[in-house]
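A.B. asks: this one's structure only:
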């Protein structure tokens, strides 16, 4: 790969390796599909390689006739599904099959956000770019060994971190700081054909995303109870999480819409008067897992809010302020509901402020945080690193 990336403007053959379910409601699938599409937008030949078996197929979103339409994307890259055998050792066999395929196909760029795949690529002599979304010390073989290989191998030519806070963790873990670049997540520019869905309420405070611990329903629920003049619309969440909150007794001004296809989310976002980003200090991974990503997260919803030109009310957390500024967001104590009430009342009562913040948010998105711009910057970063080697 060091030799093949000599010309920054050349078109590359790119293999994106992932272990995710597509189509699905998982945020990682949305991120991966958008990155592949963004790389394709620059004219590169991209192939996404993902696993499949009977269990995975059951987890796929049903009644999806076209996966690209589901995610609201153009069909500008290929998807290849490789069998993951459901027995002990099946994952290692799958990983080995992928690396064998890479050695046969010889793509000019191998990219993954899967540390196991990245480590195995390094072990078997395949150059790889690894994108990290969190860091967890692996303690069980063979994954602890693969992690050690990934951290130390020259075959890992670049490490992409989604936040500065995460980059600091990676350096402490032993990654070469010179290889690490910080590139926050991004969003897709909304389609000009998107229309408002006409949500109920004179003033709509909206939230997009999951409802598991730390994402912010801990703030939204009491907010709705104390601000009956504001309509709260929550788009997203698994049914079991929605049911958990419904049991608590939802106030009339709090509507849980459930999952909406990524390609249709803009219809809701356009109707929000302001957007809520009430991350807590500790945020669990999907399904309420044991991983705490609160200090290193780069929420996709944050970029979607800006892409739609919406003012944001956000938790006052360092990792979120890596992206958000005072021009686009009002910041609140993540654990103090009174702080959120004050911010909502301020933004509700000041139309000029809402407009100014929305314009600033849209401008910031267009300058730095589209998927296409993210892909361009990452490729430029990889190119410079390779050229210097």
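C.D. replies: Ah, there it is. Since this is a predicted model, take the numbers as computed values, not measurements.

A.B. asks: every contact and neighbour count from this point should use C-alpha atoms.
C.D. replies: Will do.

A.B. asks: how much space between the closest residue to residue 371 other than its chain neighbours and residue 197?
C.D. replies: Setting aside the residues directly before and after it, residue 371 is nearest to residue 186 in space (C-alpha to C-alpha, 6 or more residues apart in numbering), at 5.2 Å. In this view, residue 186 and residue 197 are 24 Å apart by C-alpha to C-alpha, to the nearest Å.

A.B. asks: and these two? Which one has more around it.
C.D. replies: Legend: neighbour count by other C-alpha atoms under 10 Å for residue 186 and residue 197, higher for residue 186 (28 against 15).

A.B. asks: how close does the more buried one sit to residue 372?
C.D. replies: To residue 372, residue 186 is 9 Å away according to C-alpha to C-alpha.

A.B. asks: and the strands in the chain?
C.D. replies: Counting by DSSP state E, the chain has strands at residues 13-17, 45-52, 78-83, 109-112, 128-132, 156-161, 180-182, 204-208, 231-235, 254-258, 274-277, 312-315, 329-332.

A.B. asks: can you check which of those strands gets nearest to residue 355?
C.D. replies: For the strands of the chain, the distance to residue 355 is smallest for strand 274-277, at 10.2 Å, taking C-alpha to C-alpha.

A.B. asks: tell me how far the closest one lies from the chain's centre.
C.D. replies: The chain centroid and the centroid of strand 274-277 are separated by 17 Å under C-alpha atoms, centre = their mean, to the nearest Å.

A.B. asks: putting a second one here so we can go through both:
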């Protein structure tokens, strides 16, 4: 009985170092944070490299749940209930191409069975190898899968009763997963969520953003938050900026090389009214979204438009700022809501500019935000999502509730 009592943790595993400015890491960290907020004994496990990874104390007792570092708290806007464990991955791990020096193998074959397993009740990960390892070691698991893959799933894993549920964010990926062997009754489609911070009004900080970003010749602010990639519609947005010289466009997000690429591109095109801020910490991003007159959600057509996760859309909703969105398959279910101010076809900078002009006329900026989108998004909290996922887990297999 004592051994059963030890198995209490809800483990979220990320097979990467943190923090990094990646949408899937925002998703994974906030999913773990939500489970902790519901009162479960939740531990976010990720990789640690460099000098910290060679500390003798960390290597001797690698699984010691601790408070979330301030750096991660600010980066992803996490709360104080979540615990973390950075798994040390010292040199030569990931420095030589071999399964014996691969962090994936080390985490699944060494850390999981010998250090993580004794106190683990349930595993949740987007890392298929870690999910497989958990099930082979007798631990129930939840698998998240957000992109198309042609690789078939191992039948002995997907048919194992310990695989409680697989979660994806759009129907097209669910269909692909089923085609690749995932049992239909084991895979659900469930949207991502929004972080509570984005709903808290921050008028002073929003005013500071407007003062910082707007000049005398430009009185309107259009903000895009997300990855800086061509298929996301960034090139389209640059062309829109050319058509609207009286509007200041701001892009928050992207890796340094991507930011540099688009800064160079706008210089070559002589576009003066678009700024690339790079990755903005989540505790600062909320006020930036509230500072905008309009939030832009451009996107190109093509395969990515069928599965791109509307992660930022929910944060957009929570800000209460009018949204102009592109009609792509993964967003189309929101078309009948009043939460999005205007829609336009993809790949068309002229139409997108027309939509922006129209919304600037019909939706003047409100410091308190538009209630339609704020009320609409409440159903999509990360906590509601976590509770929904856990409802598919057998009650006896659920992690310990500590509050």
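C.D. replies: Structure received. In this text the structure is predicted, and so the values were computed from the model without any measurement.

A.B. asks: need the TM-score from the superposition.
C.D. replies: After superposition, the two chains reach a TM-score of 0.83 (TM-score structural alignment, normalised by the length of structure 1), with 356 aligned residues with a C-alpha RMSD of 2.9 Å.

A.B. asks: reformat the strands of structure 1 as a markdown table; add distance to residue 65 of structure 1.
C.D. replies: What follows is the strands of structure 1, written out as a markdown table (distance: least, C-alpha to C-alpha, whole Å):
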| stretch | distance to residue 65 of structure 1 |
| --- | --- |
| strand 13-17 | 23 |
| strand 45-52 | 18 |
| strand 78-83 | 15 |
| strand 109-112 | 27 |
| strand 128-132 | 30 |
| strand 156-161 | 33 |
| strand 180-182 | 36 |
| strand 204-208 | 24 |
| strand 231-235 | 22 |
| strand 254-258 | 21 |
| strand 274-277 | 31 |
| strand 312-315 | 34 |
| strand 329-332 | 38 |
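
A.B. asks: closest one to residue 346 of structure 1 among these?
C.D. replies: So among the strands of structure 1, strand 329-332 is nearest, using C-alpha to C-alpha, at 9.5 Å.

A.B. asks: what's next to that closest one, contact-wise?
C.D. replies: 311, 312, 313, 314, 315, 316, 339, 340, 343, 357 (C-alpha atoms under 8 Å, 6 or more residues apart in numbering).

A.B. asks: neighbours of the first one, how many?
C.D. replies: Counted by other C-alpha under 10 Å, the residues lying close to residue 311 of structure 1 total 28.

A.B. asks: roughly how far does it sit from residue 205 of structure 1?
C.D. replies: 10 Å.

A.B. asks: common neighbours of these two, please.
C.D. replies: Joint contacts of residue 311 of structure 1 and residue 205 (C-alpha under 8 Å, 6+ apart) are 273, 274, 275.

A.B. asks: what does the second one correspond to in structure 2?
C.D. replies: What that stands for is residue 274 of structure 1. Alignment note (TM-score structural alignment): residue 274 of structure 1 maps to residue 294 of structure 2.

A.B. asks: I'd say the residue nearest to residue 371 of structure 1 and residue 366 touch.
C.D. replies: No: with contacts counted by C-alpha atoms under 8 Å, residue 186 of structure 1 stays clear of residue 366, the gap being 10.2 Å.

A.B. asks: residue contacts, whatever residue of structure 1 lines up with residue 345 of structure 2?
C.D. replies: Using TM-score structural alignment, the partner of residue 345 of structure 2 in structure 1 is residue 333. Residue 333 of structure 1 makes contacts with 315, 316, 339, 340, as judged by C-alpha under 8 Å, 6+ apart.
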